[in-house]
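[1] Sequence first, predicted coordinates after that:
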Amino acid sequence: MRKFALLITIGFGMIFQAATAQEIAVLKYKGGGDWYANPTALPNLIRYCNQTINTEINPKPETVEPGSSLLFQYPYIHMTGHGNIFFSDEEASNLRTYLLAGGFLHIDDNYGMEPYLKKELKKIFPEKELEEISTEHPIFSERFKFPNGLPKIHEHDGKRPQALGIFDKNRLILLFTFESDLGDGWEDPEVHNDPPEVRQKALQMGANIIQYAFKN
């Protein structure tokens, strides 16, 4: 796995932090949205990744706030929810530094967060736009093949699933999965009663995302 090495400014000093651990965290954002949604999703995805793609991720994901220096310990940050999102200027700046320095943010719309998210992303990257990711992108073939792109896990508005991203020098640094609801497919089977084949697709796509984030 690549070395996740970042230069972080804390107070008046400079700390060079290098981490090779395969760890992930949930982003605890402000604004009132339920950042804590799908509590069984990431533990199940972690278990699946550890079993199928040879990761060694801590079974219990940590929680991190967007303005915290602890953000830089994690090569993959997960964000989800249904409602409002708010980043302060300081949080947006910290997220920008994290992403440009090698971090990866996966935002999985649990339904209803899109309009709030797009507004807040402008604080992080005023010069960049979300763009649809080609089905030829390696994230769709890291380990499991998705020749048609992002799988549809749950119906909401009857729209097609979209994988949207923000890139820096051809590296995907932010992934927004929309009208798919991967996280619901990662949850315990009894939560949504999804068929095994639907959950399998969700977990496989999640494993692809994790592997891409750890490699790039």
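    Here it is on my side, so go on.

[2] switch to C-alpha atoms for all contacts and neighbour counts from now on
    Fine.

[3] From the contact counts, what lies against the helix ranked longest in the chain?
    Longest helix in the chain by number of residues (criterion: DSSP state H): helix 196-215. Packed against helix 196-215, as judged by 3 or more Cα pairs under 8 Å, 6 or more residues apart in numbering; DSSP states H and E, are the following elements: helix 41-52, strand 76-81, helix 182-186.

[4] Quick check: which of these is nearest to Gly13?
    Closest to Gly13 of the helices and strands packed on helix 196-215, according to Cα to Cα: strand 76-81, at 25.2 Å.

[5] Buried ones in the closest one, by neighbour count?
    Buried positions in strand 76-81, judged by neighbour count with 16 or more other Cα atoms under 10 Å: 76-81.

[6] Any chance you could list what contacts that strand?
    Outside strand 76-81, the residues that touch it by Cα atoms under 8 Å, 6 or more residues apart in numbering are 23-28, 33-37, 103-113, 210, 213-214.

[7] next one: stretch 112-129
    With contacts defined as Cα under 8 Å, 6+ apart, stretch 112-129 is touched by 33, 81-87, 89, 92-93, 95-96, 166, 178.

[8] let's see 6 Å
    Under the contact criterion Cα atoms under 6 Å, 6 or more residues apart in numbering, stretch 112-129 has outside partners 82-85, 92, 96.

[9] that older thread, report the distance from the longest helix of the chain to the chain centre.
    Here helix 196-215 is found 11 Å from its chain centre; the criterion is Cα atoms, centre = their mean, to the nearest Å.

[10] Tell me what angle it forms with strand 76-81.
    Here helix 196-215 runs at an angle of 130 degrees relative to strand 76-81 (axes from the mean of the first three to the mean of the last three Cα atoms, to 10 degrees).

[11] Could you list the buried residues of helix 196-215?
    Burial within helix 196-215, assessed by neighbour count using 16+ other Cα under 10 Å, is assigned to 198-199, 201-214.

[12] what about stretch 165-177, how long is it end to end?
    End-to-end span of stretch 165-177 (Cα to Cα, to the nearest Å): 9 Å.

[13] okay, now the one to match up with it:
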Amino acid sequence: MGIALLALVVSSNPLSAQPQRPGASGGPGGPGGMRSADRWGNEGDLGGSLVRTEGSGIIDEDVVRTAREVVSHSTGTPSWENPRGFEKDVFTFTRAIFRAAPTTAPSPSFHRGRRIGWWVDFPDADLNLSFRLQQMTSMRTDPDGRVLKLNDPDLRHYPFLFMEHPGYMQLRDSEIAGLRKYLLAGGVLTVIDFWNSIEWNGFAAQMKKVMPERTWTELTIDHPIFHCVFDLKGPMQRLQVPTMQFWNRNRDPNDPSAPLQIDRGPDSDVMSVRAMLDDRGRIMVIAFHNSDISDGWEREGEHQDYFEVFSERVSYPLGVNLIFYLMTH
């Protein structure tokens, strides 16, 4: 499992770019993962291999292979190409498919009656971050991205794996074995956008099945991952990104007790970053709890203030740092 990664060369003012606006290219929505253009239906598991997303229609988990196959549900995603002959000599943003526990009872009120899963912010977050990495650095990135199940043998070809909303994740034995093999072989799992103590406990219980011998280490703002390319200032709470729909736009930034967003469940107000390390101290899993960093990638073109406050100042600098550090350590 390897990747030819050039040293990052960040432009002199990389985050002055304007947000992607409506009219940017969206995914073609080809015959692969998409089954419907139904845009506003209820999200969640439809049975079998079909899931209804938060606005991109129905996806067949057994068929979908890339983010590019799925229609944007935000303001569109950019398109780009790499030189012929070097298509594989790139960084590929790879998202994990997993199944959530079946809803046997009404979900907590902070989920508004539904449980959400791996497809949140997909495909916009994946493609927007990939484009910004190519735009802002010397890194070449895959213009399509990948999406894979945890028991897919192709997983070994992609050293970076992204997971979103795993609070109700239920892993099958083959997925537990596949993810464990991946992590022990040098792969790294990044987890973003899950909230409260209920979802942390659900995710942590599944990871205990994968790596029962490992424990969690709390990372502080002094960790080099926060300073390796962009120097992100503390405290850690400054890196909390609210989901845009839940953002409290009237919040007084001078009042630290004022909520950044509406209630997301018990113990959802304080952001934390936890890592699972191997025997050499390498990060195998890094979890950003109580922060929707990927919403800053996904929704960068929807609201100018949100772009300037969160996408520009937190989500993209942290995304660049994250990829650079994990792929070079």
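    Thanks, I have it. Not measured: the values here are computed from a predicted model.

[14] returning to what we had before: and the buried residues of strand 76-81 of the first structure as CSV, adding distance to Ala41 of the first structure?
    CSV is the format used below for the buried residues of strand 76-81 of the first structure (distance: Cα to Cα, whole Å):
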residue, distance to Ala41 of the first structure
Tyr76, 15
Ile77, 14
His78, 11
Met79, 12
Thr80, 11
Gly81, 12
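
[15] between these, which is closest to Val64 of the first structure?
    Checking these against Val64 of the first structure with Cα to Cα, the nearest one is Ile77 at 8.6 Å.

[16] So the closest one versus Pro147 of the first structure, what's the distance?
    Applying Cα to Cα, the value for Ile77 of the first structure to Pro147 of the first structure is 25 Å.

[17] thinking again about what came up before, taking the contacts of strand 76-81 of the first structure one by one, which sit in helices?
    Judged by DSSP H, those include 210, 213-214 as members of helices.

[18] Looking at those residues, spot the one nearest Leu130 of the first structure.
    Of all those, Ala213 has the smallest distance to Leu130 of the first structure: 17.8 Å, by Cα to Cα.

[19] what's the closest one in contact with, if anything?
    Under the criterion of Cα under 6 Å, 6+ apart, the contact list for Ala213 of the first structure reads Phe104.

[20] now with 10 Å?
    Counting by Cα atoms under 10 Å, 6 or more residues apart in numbering, Ala213 of the first structure makes contact with 1-2, 75-77, 102-106, 139, 172-174, 207.

[21] Go through those and flag which are in strands.
    Using DSSP state E, the members of these that fall in strands are 76-77, 105-106, 172-174.

[22] farthest pair in those residues?
    Every pair of those checked by Cα to Cα; the farthest is Ile77 and Leu172, at 13.5 Å.

[23] Determine the residues that are contacts of both of those two.
    The contact sets of Ile77 of the first structure and Leu172 overlap at 103-105, 213 (Cα under 10 Å, 6+ apart).

[24] now these in a markdown table, with distance to Pro66 of the first structure?
    Output for those, formatted as a markdown table (distance: Cα to Cα, whole Å):
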| residue | distance to Pro66 of the first structure |
| --- | --- |
| Gly103 | 12 |
| Phe104 | 13 |
| Leu105 | 11 |
| Ala213 | 18 |
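
[25] what's the closest of the residues you listed to Ile53 of the first structure?
    For these, the nearest to Ile53 of the first structure is Ala213 (12.9 Å; Cα to Cα).

[26] Give me the aligned partner of the closest one over in the second structure.
    Aligned counterpart of Ala213 of the first structure in the second structure: Leu326 (TM-score structural alignment).

[27] ok, so what distance separates that match from Gly187 of the second structure?
    Distance, Leu326 of the second structure to Gly187 of the second structure, using Cα to Cα: 9 Å.

[28] Give me the common contacts of the two.
    159-160, 283-285.

[29] Spit out the contact partners of Arg171 of the first structure.
    100, 102, 104, 165, 216.

[30] 8 Å instead?
    Arg171 of the first structure sits next to Asn216 when contact means Cα under 8 Å, 6+ apart.

[31] ok, Phe140 of the first structure - how many residues close by?
    The local packing of Phe140 of the first structure (other Cα atoms under 10 Å) involves 23 other residues.

[32] is it true that it touches Gln204?
    No: counting by Cα atoms under 8 Å, Phe140 of the first structure stays clear of Gln204, with 9.7 Å between them.

[33] Now do the same for Ala101 of the first structure: its match in the second structure.
    Counting by TM-score structural alignment, Ala101 of the first structure corresponds to Ala185 in the second structure.

[34] Apart from its neighbours in sequence, what residue is nearest that match?
    Met1 (7.3 Å; Cα to Cα, 6 or more residues apart in numbering).

[35] what separates that neighbour from Val188 of the second structure, distance-wise?
    Distance, Met1 of the second structure to Val188 of the second structure, by Cα to Cα: 11 Å.

[36] His227 of the second structure too?
    19 Å.

[37] how about Lys159 of the first structure, what's its match in the second structure?
    In the second structure, Lys159 of the first structure lines up with Asp269, judged by TM-score structural alignment.

[38] that's a helix at its match, yeah?
    No: judged by DSSP: H, G, I helix; E, B strand; the rest coil, Asp269 of the second structure forms no part of a helix; its state is coil.

[39] ok, how many other residues are close to it?
    By the criterion of other Cα under 10 Å, Asp269 of the second structure has 21 neighbours.

[40] Compute the number of surrounding residues for the closest residue to it other than its chain neighbours.
    Sequence neighbours aside, Asn290 is the residue nearest to Asp269 of the second structure in space, at 6.9 Å (criterion: Cα to Cα, 6+ apart). By other Cα under 10 Å, 27 other residues sit near Asn290 of the second structure.

[41] picking that back up, show me which of the contacts of Ala213 of the first structure is closest to Trp186 of the first structure.
    The closest of these to Trp186 of the first structure turns out to be Ala207 (Cα to Cα; 10.6 Å).
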